[in-house]
Structure formats: C-alpha cells, structure tokens
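**Student:** predicted model, plus sequence, below.
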Amino acid sequence: MKIALCSSALLALAMSCAHAAELSPVEQNIVAAIKARSPQALQLLEQSVNINSGTMNHDGVRAVGKLYRQELDQLGFATRWIDMPPAMRRAGHLVGTREGKQGKRLLLLGHLDTVFEKDSPVQLWQRNGDRVRGQGVNDMKGGDVVILEALRALKSAGALDNTTITVMFTGDEESAGEPIATSRADMVAAAKRSDIALAFEGTMRDQDGKDTGTIGRRSSSSWELEVKGKQGHSSTIFTDKAGYGAVYEAARILDGFRQQVIEPDLTFSAGLILGGTDASVDEAGTKGQAAGKTNVIARTALVHGDLRYLTYEQRDRAHAKMRAIVAQNLPGTSASISFRDAYPPMSPTPGNLAVLKVYSQASSDAGLGAIPALPPGQRGAGDIQFVASMVDSLDGLGVTGNGAHSPDEDLEIASIERATIRSALLIHRLTR
C-alpha cells in the first residue's frame, strides 16, 4: 500500500501527537520497563557482538539469528529462518511476525551481519567506561538490541496486544546477495503487507550535536568506463595520426565528470583505474592487471566507479551528462560507459517527514529532545531503501556511536536506553 493513501493520515497523526504534552500512564510504564532492563540490554548486546558474523561467516550470522530468534519467540512472535539459494553464498534472514487489527502495520528492519569477517583482527568487545568498542557494535547490533528491547517493554506494558508487526533481520545487508530480486524478495513482500517501515541503523548527529532521524538515503550504484586508443610509438603522441592514447582520454573524461556533473547530494568516485597496452579487471571488479611501456602509447584504459544519488531524476541527469562527456573523444580514441543500479534511493517524502514528526514528539515528551531530519546527502545506502518506494519510512533509530566499519567502531552505552525509549514510544503511538 503506497503512502499516497497513508500520508494524510500520518500527517494528521503527527499533528495530533504534537499536542501531547506528557506521556500517558501506559507510556510511563514502557519507559520504566526500558530503564529497569538497561543492564540486561547491554548484556544482550555483548552476547551478540561476541559472535563474529561477517557477511561471509554464514555460521556466525546464523548464530546471531538464533540468539535473536529466541528473544522474538519469548515476545510472542511467530518466527522463521529464510535460507537463500546455495549459489548466492549468503546465510539467510530471520523474520518474526505478529498479527492484530489496530493501528498501523509496521515493518522493523535490522541486520545480523557485519563487515568484520571471521579472520578480522578487530576485538569483539571492549568496554571503556561509558563507551564500548567492538565488531558491529553500532552497525548494527546495537540497533538490533533496540528493536528487541523496545518490543519487550511494549509487551510488559500490554501494548503489543492486537498489533501487526513484522521484524526482519537480514543476513547480508553489508553485501547484499545477488540477484537482489531474490535476496530482498521477502522484505518487499513484507513491505506490501505493511504501512510503515522503521530501520534501526545508527542514530547520526547533526552539526549542532543533536540526534537526528533519517528521512532519505542516497542510492548505491556503479559505473564502468572503457577507453580505447591507438597503440604506437610514444614520440608520435598528440599527432593527428597517433592520437592521444587511452590514458589521456580517460583523464579527460574523469576531469569532465569532476567539473560538469556536480549538484547537491550527488557523488561519483573513480575507485579503480587501469591503463596501458593491455588492461583487465577480475570478475569481482576489485582487482586488475595492466601492462605497458613508457615508450608505447596506451591502447586501453578501464575505470570502475561509484555513483550515489537521492532521486531517479537526479540519476538520469547524471547519466546523461556523463554519457555526453564520454562521447566527446580526443583524436584517435573512443570510449563507452555503462551503469548498474544496486540499492535504490530513499527519497525524502511528506510521508517520511510525518513519521519523523511522531518520532520527534515522542522523544520530546520523554524529555529526550526534538529530533530534526538528517540531511539525506549525509547517509549512504541501507536495507530500508528496497522498500521505501512502497511505504512511509524512517531510518536512523538505532544507537549513537563512531567509526562504523573501522577498527575503532564504538557506541555510547547511554544511547541504547535513549534509542529504545524513543523507538518504543514511536511504535506504541503508531500502533495504538
């Protein structure tokens, strides 16, 4: 159900919530339950972080899934593990559902995998006062714990009764299995049965240090440039007969991109370049070989790059400009470019903003401050983007930390409680 029908209702809900000056008795019980369990929430996070679950460590991903499945079972969800076809080389996904008849139907998204594979030297868990370092501690096992603890508090207050909630923990968010149509088929199906999607990637702070909500995320896509030149003696380069060679033509194209394909929230990066008499890239597109001599004009050049955009209209403009630049070849050269979409964009919409307003009001009512929207250009790709075109969506509901994907990844321990309170109140207000 697309949100053209739901947005007006959500906007009305956001406005009605704006008049709430304090928490209801049920909401006070929810907050109290969360605060009482803060030590246990940290223990659950430690338990899950201490299981390596790099995307390609399938046993580890399944082990984290088993841990979370036990939690969902205790909360009364009907759970199942979805295996992926063996050829996809991905562990699968955990899904929990409950059915009811009141309020909005919610899809809650987290992921089990991290970027730290089994041989990673990064320490699993290390507490330093009020902060914790570890593999995936904020991206996004901290957010996963927020989901579970928010649902637990709602259940303790009797606020889960008669609600429709689907929880999906994917096993390959950091490197989505291909084909995408298969690896995200169950997520898309769940979105079609939902009204709103909430994702629990880490909470990012704005330039004023305020926690934010994510109403838009840029796509993740790629491009490949292939350039051809005339091989010949280097002493003849730049002549009409010999031309400019493939490397100079590749340089002209890339600089043309830099100067002419600039607009807000659009980025493009050349991540791999090879040139010479011969050049080739491996099947994965991450390694290659090149051969040439200083006295030979380069015959070939290959460039692989990344393109991120906020809307499909922005993508189409970028593609058109890039193709035009590629077509303006230097003498004696030719070039072609191809594009490949991966994660679709999560475009900011009035419906997304309406959900943020409910979230912000809940945070304010709990004494945790208002939540502004994060500028969409500051966020990369995430799972919610596969369903954002179908339902109103909000991301960034997880914990607050630093250094995601790096050896210094950490989180602020107090942010677990803050994020859980906000999320539980948001879920309650959307489903009551």
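**Tutor:** Arrived safely, thanks for sending. All values reported here derive from a predicted model rather than from experimental measurement.

**Student:** going by C-alpha atoms from here, please, whenever you check contacts or count neighbours.
**Tutor:** Noted.

**Student:** measure Q43 to R37 for me?
**Tutor:** 10 Å (Cα to Cα, to the nearest Å).

**Student:** how close does I237 sit to Q231?
**Tutor:** According to Cα to Cα, I237 stands 10 Å off from Q231.

**Student:** between the two, what contacts are shared?
**Tutor:** G245, I297 (Cα atoms under 8 Å, 6 or more residues apart in numbering).

**Student:** ok, and the closest non-adjacent residue to F386?
**Tutor:** Distance criterion Cα to Cα, 6 or more residues apart in numbering; nearest residue to F386, sequence neighbours excluded, is P344 at 6.3 Å.

**Student:** what of I416?
**Tutor:** I416's closest residue in space is V399 (Cα to Cα, 6+ apart), at 5.5 Å.

**Student:** where does the one you found sit: helix, strand or coil?
**Tutor:** coil (DSSP: H, G, I helix; E, B strand; the rest coil).

**Student:** residues contacting it?
**Tutor:** V399 touches N138, G142, G143, V146, E201, G202, T203, L411, E412, S415, I416, A419, counting by Cα under 8 Å, 6+ apart.

**Student:** helix or strand right after the helix or strand where K66 lies?
**Tutor:** Applying DSSP states H and E as the criterion places K66 in helix 58-74. Moving toward the C-terminus from helix 58-74, the next helix or strand (DSSP H and E) is strand 78-82.

**Student:** sort out which residues of that next one are buried, please.
**Tutor:** T79, W81 (16 or more other Cα atoms under 10 Å).

**Student:** my guess is S363 is in a helix, correct?
**Tutor:** Yes: the assignment for S363 (three-state DSSP) places it in a helix.

**Student:** strands of the stretch 251-400 of the chain, start to end?
**Tutor:** 267-276, 278-281, 288-291, 300-308, 334-343, 392-394 (DSSP state E, counting those that start in this stretch).

**Student:** sorry, wrong one. I was asking about the stretch 1-150 of the chain.
**Tutor:** Using DSSP E, counting those that start in this stretch, the strands assigned to the stretch 1-150 of the chain run over residues 78-82, 93-98, 106-111, 125-128, 131-134.

**Student:** contacts for stretch 305-321 next, please.
**Tutor:** Contact with stretch 305-321 is made by 216-224, 260-261, 265-272, 345-347, 376-377, as judged by Cα under 8 Å, 6+ apart.

**Student:** of these, just the buried ones, PyMOL syntax please.
**Tutor:** To isolate the buried ones among these in PyMOL, judged by 16+ other Cα under 10 Å, type:
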select buried, resi 216+217+218+219+220+221+222+223+224+261+265+266+267+268+272+345+346+347+376+377
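
**Student:** you'd agree L198 is in a strand?
**Tutor:** Yes: when three-state DSSP is applied, L198 is found to be in a strand.

**Student:** sorry, back to before: drop anything exposed from the contacts of V399.
**Tutor:** Looks like the contacts of V399 have N138, G142, G143, V146, E201, G202, T203, L411, E412, S415, I416, A419 buried, using 16+ other Cα under 10 Å.

**Student:** and the comparison structure, right after this:
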Amino acid sequence: MSFVQPPGPASLASADAGALSPTAQTVLDWLAAQQPAMTALLAQIVNIDSGSGHEDGTRAVAALLRARLESAGIAVQTLPEPGWGDCLLARVPGSDAAARGHLQLMGHMDTVFPLGTAAQRPWRVEDGKAYGPGVADMKSGLVMNVFVAEALARFGGNASPVHLLFTCDEEVGSPACRHVIRQHVQGARAVLNAEPGRISGNVVNERKGSYRIDFEVHGVAAHAGINPAQGASAIDALARKILALHALTGCELGITVNVGFVQGGMASNVVAPLASAHADLRYTAENDLQAVLARIQAIIEEESLPRTRGRIIESRGALPMARTPDDILECYQRSAALAGFAVEAESTGGAADSGITSDMGIPSLCALGPVGGYPHSEREFCDLSTFVPRAQALALTLMALR
C-alpha cells in the first residue's frame, strides 16, 4: 500500500491553505462548516437508548444514520441481526477503477447503558463538552464517519472505495456481529475504527484481547458451629483459586488476570456449599492464549480444598488488535498535522472490534473518533472542539491511502 500526502497544510487558519489540492481544500472547508449539523445529529442519537440487546434502540439509531447517508446519495444496506437490532453497511466509490480492495470505516451503535438512561441524563453541553449515554463510546465516532463519507461522496478525492460498517453488539463482545464483520470487511486494505480518541488526544495502535471466564465452585454444606469439619467450604476453595488466578498476572508480558465478581454461600452459620466468580483475562497478540487459558482452567478445576470441585460455566472473549503498521499510523499523523493537531499512538488494555479485523490480517488503526473520556460511566463526555479536526484528519487519510 502506498501513501500520498495531500500537499500543503490543511488548517483553515493557515496562510498556506491554498497549497492544498482543490478537492482536499473543498472537503476540509465543507467539514468545517458541518459542526452544527454534526452536533445536532449526535444529540439525536445520544437521546436514544441503544444498549446491547435493545433492538428498537439500535434500529432507531441506524435509521437516523442511514437517512443522513442516503441524503448524500450514498448506497446503504440494512443488515438485520435478530435479538440485537440492525447493522449498517454503506459504500462510497473510489476514483481509481483499478484499486485493489477498499478502505474500511467501522463503529458500533450499541452502548453499555440500560433502557431509561437517556431519559435520566439526556444530552447536554457544558463548556464545550457534550454529555450523555454513549456520547463518546462511540456515537460521536459514528457521526464523524457519516460526515466524512458524505464529504467524499459529494466531492471525491478518495482513490480507493470507502466502506462503512456499523454494528450493534460490540459492547458484549460482538457475539452476533463478528460474522458480519468477517464477511463484509474481507478484502479491506486497511481498517480505521472510530472508537473515541483517548482523553490525551492519542489514537490506539495496539489493543489487548479479553476473555471473561465464569466459573463456580462446589463444596459440602455443614453447620458452622456444630459440625464444621463435616463440611467443605466452597468460599474457602474459591478464595484459594482467586489468589492463584491473580498470581498469573505477569506470567507473560501483557497478561493480567482479575477476579472482579464473586458470590456464594447460604448464611454465616453454614459452611458454604457453592460459590461462583467471574475472571477477566487480558492478553496481547504476542501471548500464547491457549497456554494461559489452560493454566486458568487447571486452577479452576483443581481440588483447592478436599471435597471441593470447580468448573467453568461459560467463557467468551474479544480478540487483540496487533500493532498498527508504522506507515499507516504515520499517514494518519501527517493528515492530523495538516488538520492542525499533533497526535501520538498508545496501546490499551481495552478490546474492540478492530481486534477481529486485525485477526483477519488487515492492518487496523483505532480510536480515531472525536476525543472523549470516562466511557461507560455517568461522567462520559465528548470534546466537541475535536469533532471537525478529527473528521478532517480522517478524510485526508482516506484521500492519502493508495
């Protein structure tokens, strides 16, 4: 893949802005004028509850985004996912008929918040920051992608076709939509994922994968005062397993294990016959996942205490995103500089759908959306001042990739 840098600085305030190609300058000027429209669309979709599994909500978000794309003449498909909602697939043609593959923009429409959250704390703006459920993770990135696609559809400048794919179950590990991603992203030459820019402004060039392992421990009930020796405490055995699981952190560079949820027992005067827990594993693309999972399974299933036994109930995971090739990151950094800001890259322990595309062997760069902070919490915000520059940087990157 080759990279062509648009000539001249793209900052609208720059005296040298005229050195840009006419098409690039038109795209940047148009995006700069769209801040009110971007904000209005973002407010609309933030005020729609679209938690994972809330079909009506994700469909409503998809309908609004689809309407904007179609108003720009962009071909859009709705891909129903029963139990989750709709996915959206859109395509913007490129100018080079001989281009091999397409460039893929990605995002997810679901959030972590339950039904009713949007009514409890709807969209609001304070000191240039927007607040509301999913405003950063990742509804602002969806809106940014839509407007960048619209700019390219209106004015051109992209040699390769640009495809958009918005899914509806990412926050729970994409159990249904991972097959949609594998089907429709296949053949892409690069993936640019609009997860929120880090609070520092950085993008993400490497992500850990994650595994959640739900397990339970069985013991033997007994009266804690009269005949405790006849019992075998599942809680005691679970505590020993937790210590052993936590000791796996650092067994390989990049590995962390955390037991973040436990429950069990019947009453304080009963030797506990049952306890359960959820363990979280984080790992990198370089780690031997199967070896680590085997060690976890052995700890869970070993007889930590006589007459107790453990078993895994369920496990599910999200794939890691391998480090982004330097040339793609540098292309984005040059484009960002042209849009008036400097950006660095960092790795993160959080997983995303870019792990799926990375596993497919497609170079992926993540966290290109507007800058935000504190996702998955009531403090979640999007810095609205970054909307236009991040959109401009993405558009220039798509025009530079060949």
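**Tutor:** That came in fine, so what should we check first? What you see is a predicted model; the values in this text were computed from it and never measured.

**Student:** could I get the TM-score for this pair?
**Tutor:** Scored by TM-score structural alignment, normalised by the length of the second structure, the superposition of the two chains gives a TM-score of 0.85; 385 aligned residues with a Cα RMSD of 2.8 Å.

**Student:** now the second structure: which of the contacts of V399 of the first structure match?
**Tutor:** Using both residues aligned by TM-score structural alignment, their matches' Cα atoms under 8 Å, the second structure keeps these contacts from these: N138, G142, G143, V146, G202, T203, L411, E412, S415, I416, A419.

**Student:** could you dump the residues you listed to TSV with distance to G209 of the first structure?
**Tutor:** TSV is the format used below for those (distance: Cα to Cα, whole Å):
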residue	distance to G209 of the first structure
N138	18
G142	20
G143	20
V146	21
G202	14
T203	11
L411	15
E412	14
S415	13
I416	17
A419	15
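
**Student:** which one of these sits closest to Q70 of the first structure?
**Tutor:** Relative to Q70 of the first structure, the closest of those is V146; by Cα to Cα it sits at 15.4 Å.

**Student:** what sits against the residue nearest the centre of the second structure?
**Tutor:** The centroid of the second structure falls nearest to A352 when counting by Cα atoms, centre = their mean (3.6 Å). Counting by Cα under 8 Å, 6+ apart, A352 of the second structure makes contact with E170, G173, R207, A318, L319, P320, M321.

**Student:** what lines up with the fifth one in the first structure?
**Tutor:** So the one you mean is L319 of the second structure. Counting by TM-score structural alignment, L319 of the second structure lines up with P344 in the first structure.

**Student:** got a list of what its match touches?
**Tutor:** Per Cα under 8 Å, 6+ apart, neighbours of P344 of the first structure: R218, S219, S220, Q385, F386.

**Student:** from those residues, pick the one nearest L330 of the first structure.
**Tutor:** Among the contacts of P344 of the first structure, and counting by Cα to Cα, the member closest to L330 of the first structure is S220, at 30.3 Å.

**Student:** counterpart of the closest one in the second structure?
**Tutor:** By TM-score structural alignment, S220 of the first structure lines up with S210.

**Student:** quick one: residues contacting its match.
**Tutor:** Neighbouring residues of S210 of the second structure by Cα under 8 Å, 6+ apart: D280, L281, R282, Y283, G317, A318, L319, P320, G350, A351.

**Student:** can you say which of these are buried?
**Tutor:** D280, L281, R282, Y283, G317, A318, L319, P320, A351.

**Student:** can you lay out those residues as JSON lines showing distance to S200 of the second structure?
**Tutor:** Listed next are these as JSON lines, based on distance: Cα to Cα, whole Å:
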{"residue": "D280", "distance to S200 of the second structure": "26"}
{"residue": "L281", "distance to S200 of the second structure": "26"}
{"residue": "R282", "distance to S200 of the second structure": "23"}
{"residue": "Y283", "distance to S200 of the second structure": "23"}
{"residue": "G317", "distance to S200 of the second structure": "27"}
{"residue": "A318", "distance to S200 of the second structure": "25"}
{"residue": "L319", "distance to S200 of the second structure": "24"}
{"residue": "P320", "distance to S200 of the second structure": "22"}
{"residue": "A351", "distance to S200 of the second structure": "18"}
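
**Student:** among these, which one lies nearest to V343 of the second structure?
**Tutor:** Looking across these and measuring by Cα to Cα, the closest to V343 of the second structure is A351, at 20.9 Å.

**Student:** for N258 of the second structure, see how far away that closest one is.
**Tutor:** 15 Å.

**Student:** one step back: mean per-residue distance, the helix holding K66 of the first structure to the second structure?
**Tutor:** Superposed on the second structure, helix 58-74 of the first structure shows a mean distance to its aligned partners of 1.9 Å (mean Cα distance after the TM-score superposition for the first structure).

**Student:** how far off strand 78-82 does that helix point, in degrees?
**Tutor:** 170 degrees (axes from the mean of the first three to the mean of the last three Cα atoms, to 10 degrees).

**Student:** residue range for helix 58-74 of the first structure in the second structure?
**Tutor:** So helix 58-74 of the first structure sits over residues 55-71 in the second structure, by TM-score structural alignment.

**Student:** so what's the residue count around the closest residue to Q77 of the second structure other than its chain neighbours?
**Tutor:** Of all residues not flanking Q77 of the second structure in the chain, L89 sits nearest, at 5.1 Å (Cα to Cα, 6+ apart). Number of residues near L89 of the second structure (other Cα atoms under 10 Å) recorded here: 20.

**Student:** contacts only, for L89 of the second structure.
**Tutor:** By Cα under 8 Å, 6+ apart, L89 of the second structure lies in contact with V76, Q77, T78, L79, H163, L164, L165, F166.

**Student:** counterpart of it over in the first structure?
**Tutor:** Match for L89 of the second structure (TM-score structural alignment): V95.

**Student:** residue contacts, the residue lying closest to G73 of the second structure once chain neighbours are set aside?
**Tutor:** Closest residue in space to G73 of the second structure, ignoring its immediate chain neighbours: A153 at 7.5 Å, by Cα to Cα, 6+ apart. With contacts defined as Cα under 8 Å, 6+ apart, the neighbours of A153 of the second structure are A72, G73, I74, V92, P93.

**Student:** mean shift of the one helix or strand A153 of the second structure maps to relative to the first structure?
**Tutor:** Under the criterion of DSSP H and E, A153 of the second structure resides in helix 140-155. Per the superposition on the first structure, helix 140-155 of the second structure and its aligned residues are separated by 2.0 Å on average (mean Cα distance after the TM-score superposition for the first structure).
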